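Visitor: only geometry, no sequence info:
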């Protein structure tokens, strides 16, 4: 019998959570699952859904307190005879968890990509989110976490029973992120941003928020330029700290060497243009960008924080450095640039690992297993 799954996410941005939900919805066998998506009106995630049997329901999650959301979700669950509700994000999940509860105790799956304690939303809203999250956790049948660190956090800090926590790593499309198809993209991006083939391009990608640690990458640029004056640098992404990063580059007298691209959807081509990629994050769950860089066989310097340390083994698939440490970033970048054979070996190892451990199909298969076990209870 076909099982009906309702996915609930605010969709106010197209981040890792939205991308994972799109991957799952598109990858579920249509003869076994019917899917529904409750998200913001005209959310970007809708444009990523290719599954023919997915129905959309607009929900306004931009308002912090809206009882209509609870009633709408409960109505969807009842009218569509939903078997499992799968949610992500503190704001959307509070409504979804309660709606599943009042709609006849439907099975509920919660995806946790980052602990609510790590949300960058200010002290008052952060406290509010934590209270709502802890209150509604009792209505969750299974927590899907993306790293061992989050698994420990849910069990030890949140007090969730170990049997209710399942670790499933994020996956990416390794056929799309393929180094064999990067030459055209490399030439196009370098031409667009006036970087010639002789110049070394070192880049970093992500939303410009404090968790991504771009400040520490930017602060390391002058030291790299002292040894490699022909190097160019690129920051790909948009966010509230972009102006701060631009001002920092001016104060360090490196503005002409650092390109700010703004938001880009052509991440594969952006990576193709780069010779080394730096991921200077301070806080992450299990970042997709790391997997994309690894799949493209790009030499990578990343911080040794929870999540990333499960993706990269230092010295095998990339170089790990201490967070918030520009000096270590500089030394690691120089090491890769001074030893191109070693850099290529790390890149090749990284792609092999992604194909083996972090494929989309593996993630989908494991998620289906969770759904089927819940339905048998």
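Guide: Perfect, thanks for sending it. Note that the coordinates shown come from a computational prediction; the quantities given were computed from them, not determined experimentally.

Visitor: hey, let's count contacts and neighbours off CA atoms from now on
Guide: Fine.

Visitor: for residue 166, helix, strand, or coil?
Guide: Under DSSP: H, G, I helix; E, B strand; the rest coil, residue 166 falls in the strand class.

Visitor: quick one: it from residue 80, how far?
Guide: Distance of residue 166 to residue 80, given as Cα to Cα, to the nearest Å: 27 Å.

Visitor: Of these two, which one has the most company?
Guide: Using other Cα atoms under 10 Å, the more surrounded residue of residue 166 and residue 80 is residue 166, with 19 against 12.

Visitor: Can you tell me the closest non-neighbouring residue to that one?
Guide: residue 144 (5.0 Å; Cα to Cα, 6 or more residues apart in numbering).

Visitor: next structured bit after the host helix or strand of that neighbour?
Guide: Element membership for residue 144, per DSSP states H and E: strand 142-145. Counting by DSSP H and E, the next helix or strand C-terminal to strand 142-145 is helix 148-152.

Visitor: show me where the stretch 151-300 of the chain has helices.
Guide: For the stretch 151-300 of the chain, the helices defined by DSSP state H, counting those that start in this stretch cover 183-192, 214-227, 242-251, 267-273, 288-295.

Visitor: and those helices, which is most packed in?
Guide: helix 288-295 (a mean of 25; mean count of other Cα atoms under 10 Å).

Visitor: Please name every helix or strand in contact with the following helix or strand past that helix.
Guide: Scanning forward in sequence from helix 288-295 by DSSP H and E, the next helix or strand is strand 300-303. If contacts are counted by 3 or more Cα pairs under 8 Å, 6 or more residues apart in numbering; DSSP states H and E, strand 300-303 sits against strand 276-279, strand 319-321, helix 326-338.

Visitor: Show me the contact partners of strand 300-303.
Guide: Contacts to strand 300-303, defined as Cα atoms under 8 Å, 6 or more residues apart in numbering, come from residues 276-282, 293-294, 308-309, 317-323, 329, 332-333, 347.

Visitor: Kindly tell me how buried residue 343 is, as a neighbour count.
Guide: Neighbours of residue 343 using other Cα under 10 Å come to 24.

Visitor: Surely it is in contact with residue 297?
Guide: No - the criterion here is Cα atoms under 8 Å, and residue 343 misses it with residue 297 at 9.3 Å.

Visitor: Reformat the helices of the stretch 151-300 of the chain into TSV and put distance to residue 25 next to each item.
Guide: Below are these laid out as TSV (distance: least, Cα to Cα, whole Å):
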stretch	distance to residue 25
helix 183-192	29
helix 214-227	32
helix 242-251	33
helix 267-273	22
helix 288-295	18
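
Visitor: Included below, for side-by-side comparison, is a second structure:
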């Protein structure tokens, strides 16, 4: 089949990683095309030989950009004989839906986040569109808040890319590991809803009584400079380090002892899966999506959002209990293999594509 993957941008985020994985696994037996406004990972698609078309940004509604993009999508579908458009952004899905009225093509959407607003626009966009949700939590929101038909929604848990050619690891991380510190990391964009300030607060609370632990933030974002100021104000520069974004997170996780995820909202975050693949336990917020990855007490712990005290308590429990830590590590890998295997991920996508193309 001929597939067009469509997204607003291709950045260092979970949605782009999912598209990259689909392209890598499906390009050998299918024609795969990509369209986006570009981004930091565009070279990764080019390395795979994936043709890329550039659309105009869709994050803010601009009628002229929308018209341009709709016309471009129609042209791509005709030129490349596209059978199915798989969109990973609500606005690109809306534009694809409109384009499908003028050209014969099927549209599939992946909902990556458990949305908290814009329910009407989401319903308008996704009504009668086959939709993939990355968690049962996201599916429930589309059913209850957006009033979408359950028969059009399928949950497919994410997977991750385990292979990584770039083996270079941040020197600060290696230095801290060599000194024997217990390393706790959060890997995320540095934006408010990822709970990055909570992460710093957890670090401050923890190191008051344990000087053998260091905290690392791997990522960047609009709050990067403000967060560095926050760390400095708390006199935490010796304990909390912002390492910036990395295109080889898996390689860095090989040196990490524990991962935190302090997010306030997620879909099905990839970082816990990456951590589990390296036998690294995760302490994360008890929110939709994330709680489907973590079995409390088996491969990590779930903590209510913003509960700094309990995050600190769980870190200390793991640090002080070798038997508990080893058990969490082994269960992390076991659950990863059982629930988030790449073969399952690809097979479920292909099955859905075939259903959309041939069963309607």
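Guide: Good, I have the coordinates. Just so you know, these numbers come straight off a predicted model, no measurement behind them.

Visitor: Which among the helices of the stretch 151-300 of structure 1 is found nearest to residue 338 of structure 1?
Guide: Nearest of the helices of the stretch 151-300 of structure 1 to residue 338 of structure 1, taken as Cα to Cα: helix 214-227 at 10.5 Å.

Visitor: Where does the closest one end up in structure 2?
Guide: Residues 196-209 of structure 2 are matched to helix 214-227 of structure 1 when aligned by TM-score structural alignment.

Visitor: ok, now stretch 323-333 of structure 1?
Guide: The aligned range for stretch 323-333 of structure 1 is 305-315, by TM-score structural alignment.

Visitor: What are the buried residues along that stretch?
Guide: Neighbour counts over stretch 305-315 of structure 2 (16 or more other Cα atoms under 10 Å) mark 305, 306, 308, 310, 311, 312, 314, 315 as buried.

Visitor: so which of those residues comes closest to residue 164 of structure 2?
Guide: Closest to residue 164 of structure 2 out of these is residue 315 (28.9 Å), distances taken as Cα to Cα.

Visitor: Can you tell me the residue that sits opposite residue 290 of structure 1 in structure 2?
Guide: Structural correspondence for residue 290 of structure 1 with respect to structure 2 (TM-score structural alignment): residue 272.

Visitor: pretty sure its match contacts residue 295?
Guide: No - here residue 272 of structure 2 lies out of contact with residue 295, judged by Cα under 8 Å, at a distance of 11.6 Å.

Visitor: I'd like to know how many residues surround residue 248 of structure 2.
Guide: Counted with other Cα under 10 Å, residue 248 of structure 2 comes out at 17.

Visitor: Translate it into the numbering of structure 1.
Guide: With TM-score structural alignment as the criterion, residue 248 of structure 2 matches residue 266.

Visitor: Contacts only, for residue 191 of structure 2.
Guide: Here residue 191 of structure 2 is in contact with 221, 222, 223, 224 (Cα under 8 Å, 6+ apart).

Visitor: quick one: it and residue 198 of structure 2, what's the gap?
Guide: 11 Å.

Visitor: And for residue 146 of structure 2?
Guide: For residue 146 of structure 2, the distance to residue 198 of structure 2 (Cα to Cα) stands at 30 Å.

Visitor: Surely the residue nearest to residue 166 of structure 1 touches residue 109?
Guide: Yes - with contact defined as Cα under 8 Å, residue 144 of structure 1 reaches residue 109; the gap is 7.1 Å.

Visitor: more crowded one of these two?
Guide: Counted by other Cα under 10 Å, residue 144 of structure 1 and residue 109 do not tie: residue 109 has more neighbours, with 25 against 22.

Visitor: Am I right that the more buried one falls within a strand?
Guide: Yes - under three-state DSSP, residue 109 of structure 1 sits within a strand.

Visitor: so what corresponds to the residue nearest to residue 166 of structure 1 in structure 2?
Guide: Residue 144 of structure 1 maps onto residue 132 in structure 2, with residues paired by TM-score structural alignment.

Visitor: cool, residue 347 of structure 1 as well?
Guide: Checking TM-score structural alignment: residue 347 of structure 1 goes with residue 329.

Visitor: check contacts around that match.
Guide: By Cα under 8 Å, 6+ apart, the residues touching residue 329 of structure 2 are 276, 279, 280, 281, 299.

Visitor: How about residue 80 of structure 2?
Guide: Contacts of residue 80 of structure 2 (Cα under 8 Å, 6+ apart): residue 2.

Visitor: swap in residue 301 of structure 2?
Guide: 282, 283, 284, 294, 295, 314.

Visitor: Distance of the third one relative to residue 124 of structure 2?
Guide: So that's residue 284 of structure 2. Relative to residue 124 of structure 2, and taking Cα to Cα, residue 284 of structure 2 is found at 33 Å.

Visitor: The two: who's more crowded?
Guide: Remark: of residue 284 of structure 2 and residue 124, residue 284 carries more neighbours, 26 against 13, as counted by other Cα under 10 Å.

Visitor: any idea what that one aligns with in structure 1?
Guide: Residue 284 of structure 2 maps onto residue 302 in structure 1, by TM-score structural alignment.

Visitor: Likewise for residue 15 of structure 2?
Guide: Residue 15 of structure 2 maps onto residue 17 in structure 1, by TM-score structural alignment.

Visitor: Measure how buried its match is and give me the count.
Guide: Number of residues near residue 17 of structure 1 (other Cα under 10 Å) recorded here: 23.

Visitor: wait, it sits on residue 87?
Guide: No - using Cα under 8 Å, residue 17 of structure 1 makes no contact with residue 87, being 9.6 Å away.

Visitor: which parts of the helix or strand hosting residue 331 of structure 2 are buried?
Guide: Using DSSP H and E, residue 331 of structure 2 sits within helix 322-339. Buried positions in helix 322-339 of structure 2, judged by neighbour count with 16+ other Cα under 10 Å: 325, 326, 328, 329, 330, 331, 332, 333, 335, 336.

Visitor: distance from it to structure 1 after superposition?
Guide: Aligned to structure 1 and superposed, helix 322-339 of structure 2 gives a mean residue distance of 1.1 Å (mean Cα distance after the TM-score superposition for structure 1).
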